[in-house]
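Q: Pasting a predicted model and its sequence here:
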Amino acid sequence: MNLLTTILLITTTLSVILAFISFWLPQMNPDLEKLSPYECGFDPLGSARLPFSLRFFLVAILFLLFDLEIALLLPLPWGNHLLSPLTTFLWASSVLTLLTLGLIYEWIQGGLEWAE
């Protein structure tokens, strides 16, 4: 048997064993006490399901988008091994231009304003 077959066999066996174990474990039966929020031993004072700020969600999504675009620029110091440094420069410039245009658009639309 080669290495790939061995790894595939071990992975499949482990997955099947873990799936059977999950069915054999006792099922959780949540009751009112288990579903109530825990507040350091005190009785809950209010609802644990407070409304989530949509502004915070939008800022978090913007952060993820801009962070992923910045991650595209991280391998650029090793880009000198490409065929043409001009291609690398043009690619980096286009990514930075998109980042700048996206930031300006969000600023104009008020997506960066925390308080309304």
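A: Perfect, thanks for sending it. Residues are numbered from 1 along each chain as shown.

Q: Only C-alpha atoms from now on, for both contacts and neighbour counts.
A: Fine.

Q: which element is the residue nearest to the spatial centre of the chain on?
A: For the chain, L64 is the residue whose C-alpha lies nearest the centre (Cα atoms, centre = their mean; 7.5 Å). Element membership for L64, per DSSP states H and E: helix 54-73.

Q: alright, now check it against this:
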Amino acid sequence: MLTSLFTTIILIISTAVMIISSILSKKTISDREKNSPFECGFDPKGSARLPFSLRFFLIAVIFLIFDVEITLLLPLASIVDMTYISTWIFTGAFFLLILLLGLYHEWNQGALEWAN
């Protein structure tokens, strides 16, 4: 009974603090100068947003995927003494085959070509 009372009081206090802080933190004045990008006191010459190369993003994602796969492949060298050599070779070859098939697929789709 006492713990549910304390829980209710804590819930009410924390909700009240969140509501009060939300109300007090609102900006009431929206100034055009404050909302514009700042360039040493001058008006900005161009757009604040630069065009983003989707090609670069795709190559970066492919790099991350292959980087994680290589990271998963590295511990294979440290367990060579703990497993049977045939199991170790089969596991390593299978993992490398999957890695090479993924690389071939990306190359075949043209995702690795930087410039058209």
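A: Perfect, I can see it now. All values derive from a computational prediction rather than experimental measurement.

Q: So after superposing, what's the score?
A: Put the two chains on top of each other and the TM-score (TM-score structural alignment, normalised by the length of structure 1) is 0.65; 97 aligned residues with a Cα RMSD of 2.6 Å.

Q: residue range for the helix holding L64 of structure 1 in structure 2?
A: Mapped onto structure 2 using TM-score structural alignment, helix 54-73 of structure 1 covers residues 54-73.

Q: Mean per-residue distance, that stretch versus structure 1.
A: By mean Cα distance after the TM-score superposition for structure 1, the fitted stretch 54-73 of structure 2 averages 0.6 Å away from its aligned residues in structure 1.

Q: Quick one: residues in contact with stretch 103-116 of structure 2.
A: Identification of contacts with stretch 103-116 of structure 2 by Cα atoms under 8 Å, 6 or more residues apart in numbering yields R55, F56, L58, I59.

Q: ok, of those, which come out buried?
A: Among these, those that count as buried by neighbour count (16 or more other Cα atoms under 10 Å) are I59.

Q: For stretch 32-49 of structure 1, list every residue counted as buried.
A: Per 16+ other Cα under 10 Å, stretch 32-49 of structure 1 contains no buried residues.

Q: Return the distance of that stretch from the chain's centre.
A: 28 Å (Cα atoms, centre = their mean, to the nearest Å).

Q: From start to finish, how long is that stretch in a straight line?
A: Stretch 32-49 of structure 1 has an end-to-end distance of 15 Å (Cα to Cα, to the nearest Å).

Q: cool, stretch 21-29 of structure 1 as well?
A: End-to-end span of stretch 21-29 of structure 1 (Cα to Cα): 18 Å.

Q: Look up the closest residue to F66 of structure 2, ignoring the ones flanking it.
A: In this structure, F66 of structure 2 finds its nearest non-sequential neighbour in L99, 7.6 Å apart by Cα to Cα, 6 or more residues apart in numbering.

Q: For the one you found, I want the exact helix or strand it lies within.
A: Applying DSSP H and E, one finds L99 of structure 2 within helix 85-109.

Q: Report the buried residues of that helix.
A: Neighbour-count burial for helix 85-109 of structure 2 flags W88, G92, F95, L99, L103 (criterion: 16+ other Cα under 10 Å).
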